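here's a sequence, model it:
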Amino acid sequence: MQLAASKQGRAWRALLTATLVALSGAALMGGAPHAAAQEASRRAWLGVELEPGPSGGVIAKHVITSSPAAKAGIVDGDQVVSADGVPLEDPKQLVARVALAGPGNTVNLRIRRGGQERDVSPTLAPFPGRDQILRLDKVGTFAPAWKSLSTVAGTVPANVGALRGNVVLLDFWATWCAPCRLMAPQLSKWHTTYAAQGLRVVGITSDNVGVATKTAQALSMRYAVASDSAESTSAAYGVSALPTMFVIDKKGVIREVLVGYDPSRHAEIEKLLQTLLAEPAPRP
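Next up, the predicted model:
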């Protein structure tokens, strides 16, 4: 699998893992995949994006779906007051506690919500890797709204909701991303093959319209392309590496996520597209 880190990658550093450092792109690109997997299995994971609280403690800015934190009942906006009896003033304190505990062990957290406090004891899991984290968080949920997109090529609706009733293949890419360029011909092929059956391929790039237009033409992109130069839509989808692709069904629900360029999964993705295209359209 090949991928490139995006500018949004710094958001992943706030995800609560054994450390604030995510797996490096070099390891994920095949340099040492087995070693990277072994290293990840030794890192504890709670599954919370943190930020400092306004008056002490730390805030659970975002809780990953099906993560240890979510299973323990922690929700977005909760304030984590203490960990194992130690008052928290900085997210790094909680990161250190999780690292010290290790996978398979519990950490005792005091949570404040709506002026009331309660204790939870999530069991920490091994760090699953960012591909799986994104899948846990997004698959089965409605596709987030698009924000501040500018059309580069083709027809790009103002929002993903306008494509309800179609199967949508949403690909986040950039001009400087070599794996993204490798993915473009396959996306064009799927567009050509399945557009008449209701597939809509949309490429969203962090490049500005001018740069993106030249690249789209150079790569003969036959599908719709939009510019997300502020990366607000990328952030809404939790994109931290490129390319990242979302398969969205006719109801607007994310059914699969693919991070990186991985030709070995293309047949699987195409089979999923065929299955989703055969599903009935939702009622108005």
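
from here on, just use CA atoms for contacts and neighbour counts.
Will do.

quick one: the strands in the stretch 51-200 of the chain, in order.
Here the stretch 51-200 of the chain has its strands, by DSSP state E, counting those that start in this stretch, at 58-63, 79-83, 86-87, 109-113, 116-120, 125-126, 150-153, 167-173, 199-205.

and this one, so I can compare the two:
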Amino acid sequence: MRRLPARRTVSAGVGVMTVMLLAGCGQQRQQALAPAPPVASNPPAPATPSPSEQAPGGASVGRAAPDFATETTQGKPISLRSLRGKVVLLDYWATWCVPCKMAMPTLESLHRRYVGQGLKVVGISVDDSDSVRAVPAVARALGVTYTLSASPDDNNRAQKAYGVQGIPSQFLIDKKGVIRWAQGGFSFSEKQELSALIQKLLAEPA
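From the prediction side, this is the model:
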């Protein structure tokens, strides 16, 4: 998992990072699946999550996902609020992040498989105003068709809201806007696990 805010500094140890990526980023990776919140008129306040239930930044699994408002690469407004009722997979990434780009074909595969069932994949670029210009070209090169945001100011606010300190970082949000799973880093071996979690959330009522 690449650390921020040294956004455009590509380490000489890319080969080592690739090994870490394939190994699941070792101890840096944290993930959890929170149970669906109980249906109640006045539900009790959720307990403070344990360290293993913390999202890779600051947002917590089992808590309401922070709203964000940004623009897609097509210039269309998008916010988490506007996606309520869908299962949302957020991916924080950057054009200069090798592990991020290695993960994107898997995210595209999940998008193609579940978009018709209510999954919305959103890639939030944390590139600066210079490197963000490469987002459309990177998307074309990787065959990415899911929604990408390339608005540096808006995305910087979204990054801070989620407490993202390293990339790639992913958040899986249910139809009610609750973070149910989060991960820092990426491993190809986790595609089936993530696919199963998405199916579970898609089957839950809105």
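
one step back: can I get the strands of the stretch 51-200 of the first structure in JSON lines including mean neighbour count and distance to residue 224 of the first structure?
JSON lines is the format used below for the strands of the stretch 51-200 of the first structure (neighbours: other Cα atoms under 10 Å; distance: least, Cα to Cα, whole Å):
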{"stretch": "strand 58-63", "mean neighbour count": "22", "distance to residue 224 of the first structure": "31"}
{"stretch": "strand 79-83", "mean neighbour count": "24", "distance to residue 224 of the first structure": "42"}
{"stretch": "strand 86-87", "mean neighbour count": "16", "distance to residue 224 of the first structure": "51"}
{"stretch": "strand 109-113", "mean neighbour count": "20", "distance to residue 224 of the first structure": "43"}
{"stretch": "strand 116-120", "mean neighbour count": "13", "distance to residue 224 of the first structure": "46"}
{"stretch": "strand 125-126", "mean neighbour count": "20", "distance to residue 224 of the first structure": "39"}
{"stretch": "strand 150-153", "mean neighbour count": "20", "distance to residue 224 of the first structure": "5"}
{"stretch": "strand 167-173", "mean neighbour count": "26", "distance to residue 224 of the first structure": "10"}
{"stretch": "strand 199-205", "mean neighbour count": "26", "distance to residue 224 of the first structure": "5"}
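
and these as JSON lines, adding distance to residue 30 of the first structure?
Formatted as JSON lines, the strands of the stretch 51-200 of the first structure follow (distance: least, Cα to Cα, whole Å):
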{"stretch": "strand 58-63", "distance to residue 30 of the first structure": "30"}
{"stretch": "strand 79-83", "distance to residue 30 of the first structure": "37"}
{"stretch": "strand 86-87", "distance to residue 30 of the first structure": "40"}
{"stretch": "strand 109-113", "distance to residue 30 of the first structure": "37"}
{"stretch": "strand 116-120", "distance to residue 30 of the first structure": "39"}
{"stretch": "strand 125-126", "distance to residue 30 of the first structure": "21"}
{"stretch": "strand 150-153", "distance to residue 30 of the first structure": "33"}
{"stretch": "strand 167-173", "distance to residue 30 of the first structure": "20"}
{"stretch": "strand 199-205", "distance to residue 30 of the first structure": "25"}
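
so which of those comes closest to residue 247 of the first structure?
Of all those, it is strand 167-173 that lies closest to residue 247 of the first structure, at 4.9 Å by Cα to Cα.

which helices and strands does that closest one pack with?
Packed against strand 167-173 of the first structure by the contact rule (3 or more Cα pairs under 8 Å, 6 or more residues apart in numbering; DSSP states H and E) you find strand 199-205, strand 244-248, helix 266-278.

ok, now with 7 Å
Using 3 or more Cα pairs under 7 Å, 6 or more residues apart in numbering; DSSP states H and E, the elements in contact with strand 167-173 of the first structure are strand 199-205, strand 244-248.
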